[in-house]
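Enquirer: what follows is a predicted protein model with its sequence.
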Amino acid sequence: MDRYHRGSLAVQERVGVRELADHVGRSIGTGIKDVAAAFLGLQPHLVVGAADGTGRLWASLLTGAPGFVRATGPHRMSVAGGVPAGDPLAEALATAGTRVGTISLDPRTRRRMRLGGAVEVTAGGFAVEADRVFANCPKYLQKRQPLELVAEGAGVVRRGDALTPDQERAVRAADTFFVATTGGDRTDASHRGGLPGFVEVLSPAELSWPDYPGNAMFLTLGNLAVDPRAGLLFPDWESGAVLQLSGRARTGFGPDGSRSVCFRIDSVVESLHPGRLRWSTPEYSPANPALPLHRGSATR
């Protein structure tokens, strides 16, 4: 198995972490181990990244009672049900062979697991035949406790091609978002976290965020190096609402080794789905970097 494609290798080389990336990359496997299977069975939500029928990338949030996601074989993850009605990935996740990246993140324990592969359509939802499975460290994960699954909801409440003022405020207040990217024949879903204000709204159609030091794999930035398409998912943890953005991103590299990503929005979907999950207020990760003063004032 080739753990990295040319995009990730190029970023690793530029940042000077090739040796470390080779070491960390040994954690990437193709099978779902027993400990990973047990972890999946306890989770009440799953983030899935994929391209829709027009080629736009999206990240979607699926929720359910623990057990709705489970390992049904050494290389197979099954998901009961599908995405809510009106979700941009409803058709893609009902199409065999769709390449997906998933991330299962447990805010209760600050653990996360990523799995990528191809969709199989099942009678009760879909499955993913896995070709990449690995865990990540707990860096930048905020700790939360689940409160309740809310039965009612309006579904999709707004579509557009730029952020409204309320949506801008939600992005500025976010301490977590998920990003879907693709490169070669792989699609990936990953997590980004920080203190509220770490995502800057440059305009109603453009966002920026810092790329904090992580596991040195550079899967997300590597994908963006070969394909600028990206999908972002901003969950409102306390209400269960979701804000999904699809667009294109580019990475900027500073002379001091810092990195930042600029994202241009093409499409926006805001939803308040039935069956959404509400969580408690966060206990912020001790790894979150302090914000520059100009950003710290953005949320006030």
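Expert: Right, received. Where do you want to start? What you see is a predicted model; the values in this text were computed from it and never measured.

Enquirer: contacts and neighbour counts: CA atoms only from here.
Expert: Fine.

Enquirer: quick check: Gly155 touching Gly86?
Expert: Yes. Gly155 lies in contact with Gly86 (CA atoms under 8 Å); the separation is 7.3 Å.

Enquirer: which one's more surrounded, the two?
Expert: Gly155 (18 against 14; other CA atoms under 10 Å).

Enquirer: not counting sequence-adjacent ones, nearest residue to the more buried one?
Expert: Distances taken as CA to CA, 6 or more residues apart in numbering put His273 closest to Gly155, at 4.2 Å, once the chain neighbours are dropped.

Enquirer: ok, now Leu40?
Expert: Arg70 (5.5 Å).

Enquirer: hmm, Gly231 and Tyr182 touching each other?
Expert: You called it Tyr, but residue 182 is Thr. No. Between Thr182 and Gly231 there is no contact under CA under 8 Å: 9.8 Å.

Enquirer: spatially central residue for the protein, please.
Expert: Taking CA atoms, centre = their mean, the centroid of the chain lies closest to Phe178, which sits 2.7 Å from it.

Enquirer: quick one: classify that residue as helix, strand or coil.
Expert: strand (DSSP: H, G, I helix; E, B strand; the rest coil).

Enquirer: again with Ala225
Expert: helix.

Enquirer: so what's the residue count around the residue nearest to Leu40?
Expert: 21.

Enquirer: surely it touches Ala37?
Expert: Yes. Counting by CA under 8 Å, Arg70 touches Ala37, with 6.6 Å between them.

Enquirer: residue ranges for the strands of the stretch 201-300 of the chain, please.
Expert: Here the stretch 201-300 of the chain has its strands, by DSSP state E, counting those that start in this stretch, at 206-210, 229-235, 242-253, 259-272, 276-279.

Enquirer: let's bring in a second one:
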Amino acid sequence: MLEQTEQDAPSPWHEGELAIQRSVGVVERMDGPGRNFVRKAMPEQHRAFFPMLPFVVLGAVDAKGDVWATVRAERPGFMASPEPEILEVGLPRDPADPADAGMEDGDAIAMLGIQLETRRRNRLNGVIRRTDAKGFDVRVGQSFGNCPQYIQPRSAAFVRGPDMPTATQPLHSGQLDDRTRRMIESADTFFVASYVDRDNGERQVDVSHRGGNAGFVRVGADGVLTIPDFAGNRFFNTLGNILVNSKAGLVFVDFETGDMLQMTGNAEVLLDSPDIATFQGAERLWRFTPKEIVLRPDALPLRWRKESVDMLRRSRG
């Protein structure tokens, strides 16, 4: 399966992804990479990569059809790949996490493995196989890598055991307050989950990284987030999904406190707007309107320290 060539592999792109590729004139150029690099199984480097990580980003869809993004932390080794088509995930159920409701047996899921200190990231999506509350397996539907663009380098350390949940209760709301606005407006990183139901009946969930200078996400007086889309790999997974299905889920992490802000709501893509010019480097915009907001103080047992790329290079010799 891993030896599948560009000629005999089907195109992975759905109509939403193709529509945005078409809008920038790259459909033919992206056909080959799609067939070659979006695989039905994990290559060896991905199978070795996921077990090294102390956290993973997940995207899941609850029973109402709302999509949530989340970050879950565990000691490295909590993920393993016994074969290229399977990733074992040793994450126990977490009732405080709204994304957990979309992680039942048979549910579609998306995963992003990201190593902030090296700026490596690999993505996969697939279907959960669960037999107990201690974890689950994912049968891979798509597996592919991403470039390191816009990833802010950070090094992480545990401040408590991942099996010791915080005593602070989640805060639920229908709108942003001053605290959550500040968290968004000061962020240089967030993650977004989206999904489509494909013509063959399969649900395809995606979760991806978004980064920029601190303050790159703007929050309007009405609580709507406006987000620039910069030059990238031209896959357009997230924006293509939103064109077909407006539901999206965002998660912001305060890397110094471990606080996590999760939101589910609706998004729209702006391919042509005068507002694009007000965001330096943006090629297009998208907007997100929160419907449900969950602030989870001290949710993560990790704390991150921001590093410069040059410092990380020196530390690795």
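Expert: Sure, I can see it. These numbers come from a predicted model, not from an experiment.

Enquirer: excluding covalently adjacent residues, which one is nearest to Arg295 of structure 1?
Expert: Arg295 of structure 1's closest residue in space is Gly197 (CA to CA, 6+ apart), at 5.7 Å.

Enquirer: before we move on, what about Ala118 of structure 1?
Expert: Arg99 is the one closest to Ala118 of structure 1 (CA to CA, 6+ apart), at 4.6 Å.

Enquirer: dump the residue contacts of that neighbour.
Expert: 50-51, 116-119, 185-187 (CA atoms under 8 Å, 6 or more residues apart in numbering).

Enquirer: report the buried members of those residues.
Expert: 50-51, 116-119, 186-187 (16 or more other CA atoms under 10 Å).

Enquirer: dump those residues to a markdown table, plus secondary structure.
Expert: Converted to a markdown table, the buried ones among the contacts of Arg99 of structure 1 look like this (three-state DSSP):
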| residue | secondary structure |
| --- | --- |
| Ala50 | strand |
| Ala51 | strand |
| Gly116 | strand |
| Gly117 | strand |
| Ala118 | strand |
| Val119 | strand |
| Arg186 | strand |
| Thr187 | strand |
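
Enquirer: nearest to Ala80 of structure 1, of the residues you listed?
Expert: Val119 (13.1 Å; CA to CA).

Enquirer: show me the contacts for the closest one.
Expert: Per CA under 8 Å, 6+ apart, neighbours of Val119 of structure 1: 93-100, 126-129.

Enquirer: of the residues you listed, which stay in contact in structure 2?
Expert: Comparing the contacts of Val119 of structure 1 with structure 2 on both residues aligned by TM-score structural alignment, their matches' CA atoms under 8 Å, the contacts found in both are 93, 95-100, 126-129.

Enquirer: and these, which of them are buried?
Expert: Buried among the kept ones among the contacts of Val119 of structure 1 by 16+ other CA under 10 Å: 93, 95, 98-100, 126-129.

Enquirer: quick check, nearest of these to Gly160 of structure 1?
Expert: Nearest to Gly160 of structure 1 among those, with distances taken as CA to CA, is Leu93, at 22.4 Å.

Enquirer: what sits against the residue nearest to the centre of structure 1?
Expert: 47, 59, 189-192, 232-234.

Enquirer: and the counterpart of it in structure 2, how far is that from Asn213 of structure 2?
Expert: Using TM-score structural alignment, the equivalent of Phe178 of structure 1 in structure 2 is Phe191. Going from Phe191 of structure 2 to Asn213 of structure 2 by CA to CA, to the nearest Å gives 15 Å.

Enquirer: the helices in structure 1, which residues?
Expert: Along structure 1, counting by DSSP state H, helices occupy 6-15, 18-24, 34-41, 165-173, 219-226, 293-296.

Enquirer: the last one maps to which residues in structure 2?
Expert: Residues of structure 2 aligning with helix 293-296 of structure 1 are absent, taking TM-score structural alignment as the criterion.

Enquirer: what do we get in structure 1 for Cys147 of structure 2?
Expert: Using TM-score structural alignment, Cys147 of structure 2 pairs with Cys137 in structure 1.

Enquirer: sorry, slip of the keys, the one I care about is Leu239 of structure 2.
Expert: Match for Leu239 of structure 2 (TM-score structural alignment): Leu221.

Enquirer: test my guess that that match contacts Leu9.
Expert: No. Leu221 of structure 1 is beyond contact range of Leu9, at 10.2 Å (criterion: CA under 8 Å).
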